[in-house]
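In: Need coordinates for the below:
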Amino acid sequence: MNARLEQSTQPPQFELREMTEADLHGVMSIETRAYDFPWSQGNFADSLNPRYVVQVLAVPQGPVLGYFVAMPGVEEMHLLNITVDPLKQGLGLGLQLLDAVLLAAVMHGAHLLWLEVRPSNRRAIRLYERYGFHAVAQRRNYYPALDRYGQPCKEDAIVMSAQVDQLRERRGVA
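Out: Down below sits the predicted model:
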């Protein structure tokens, strides 16, 4: 048996699938460890309907490692939440999730992908820029935050977008 065939018969290291109610506990575990101001379980439960594209990246028969929630619109897709388990960051899982978002955008006929990101989330900004997103606007006082004294305040959001066709070419996605 040649090495190529052996590789193809090995089980996948990760699987991408639709998020279900059974995933919510694992998703919330990641969400609360990843963010100071996490989405609620109700936010995720509400996204489990046909209006959204909601997927998890998981070990087959194992735990959730990351997820995304996106909302298709007219010729566009808005990425609302994308998160990788903080203990699994730096392994390329974010790129796999972004590829899944891109495929979802293609399937929904989107021409434009867009998202918001905190200016303080430099790691995410670098990932999005490396993927092909560009900053196009700023939303004032968008995210809840704490000031240096621990008092509630708001943080702006950077709006980033990318053309689906350009991302497909860049990433080699059919």
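
In: drop to CA atoms for contacts and neighbour counts, all remaining ones
Out: Fine.

In: list the buried ones in stretch 88-107?
Out: The neighbour-count check on stretch 88-107 (16 or more other CA atoms under 10 Å) flags 93-95, 97-106 as buried.

In: now swap in stretch 60-76 and tell me
Out: For stretch 60-76, burial by neighbour count (16+ other CA under 10 Å) applies to 64, 65, 66, 67, 68, 69, 70, 71, 72, 73, 76.

In: residue boundaries of the helices in the chain?
Out: 3-9, 24-34, 41-46, 93-107, 122-131, 164-171 (DSSP state H).

In: To compare with the earlier structure, here is another sequence to fold:
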Amino acid sequence: MALETRLFENDAWSAEGMLRDVTDPDCYYLVAVPPDEPDRIEAYAGLLAPRGALEGDIQTIAVTETARRHGLGGTLVQSLVTEARKRGIREVFLEVRADNPGAQRVYLRLGFEEIGVRRGYYQPDNVDALVMRLAVPPAEAALAAPDPVQSPTDPTDAAEATE
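Out: Got it, this is the predicted structure:
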């Protein structure tokens, strides 16, 4: 929770909300730690994707300041999309702060498209959220692509990916 509070100062999730999400079987969370410091979290990301549903939602993505611009955020998103596909999800949605162009670029590079705006979504800052959608590619298309967890990501695709 310390990382959540530090990265999302004014709109951090509550401890109760985060615990509820990470223990929900309809959710899938990933945590990235350095191999030599397994107690230090560099990033995490969460997906709400009920099995049998057609739509999923990326609930959160957080990447520490020092881990940004190395492809970690994009790799986490790709891994969430892979899990969504396994669960039968056809479309993945997310909200991203309108004042976070780095994260927006990551999502656009990964194939998300902007489909709407939620005015004043992030409170108390009263910042708009851009709503983005990705049509989950079929498994055949995904097989042709390298595994995002195993493959290094191009550093140019690694803008900060925090919402």
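
In: What does the TM-score come to for these two?
Out: The TM-score (TM-score structural alignment, normalised by the length of the second structure) is 0.77; 140 aligned residues with a CA RMSD of 2.2 Å.

In: Export the helices of the first structure to CSV and append columns for distance to residue 57 of the first structure.
Out: Below are those laid out as CSV (distance: least, CA to CA, whole Å):
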stretch, distance to residue 57 of the first structure
helix 3-9, 20
helix 24-34, 10
helix 41-46, 15
helix 93-107, 7
helix 122-131, 17
helix 164-171, 19
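
In: Pick out the residue nearest the middle of the first structure.
Out: Centroid-nearest residue in the first structure: residue 82, 2.3 Å away (criterion: CA atoms, centre = their mean).

In: which position in the second structure aligns with that residue?
Out: Residue pairing (TM-score structural alignment): residue 82 of the first structure is matched to residue 61 of the second structure.

In: Spatially nearest residue to its match (excluding sequence neighbours)?
Out: Closest residue to residue 61 of the second structure apart from its sequence neighbours, by CA to CA, 6 or more residues apart in numbering: residue 45 at 4.2 Å.

In: what's the most buried one of the helices of the first structure?
Out: Of those, the one with the most neighbours on average (mean count of other CA atoms under 10 Å) is helix 93-107, at a mean of 19.

In: That helix packs against which elements?
Out: Applying 3 or more CA pairs under 8 Å, 6 or more residues apart in numbering; DSSP states H and E, one finds that helix 93-107 of the first structure contacts strand 64-73, strand 76-84, helix 122-131, helix 164-171.

In: how about residue 163 of the first structure, what's its match in the second structure?
Out: Aligned partner of residue 163 of the first structure by TM-score structural alignment: residue 135.
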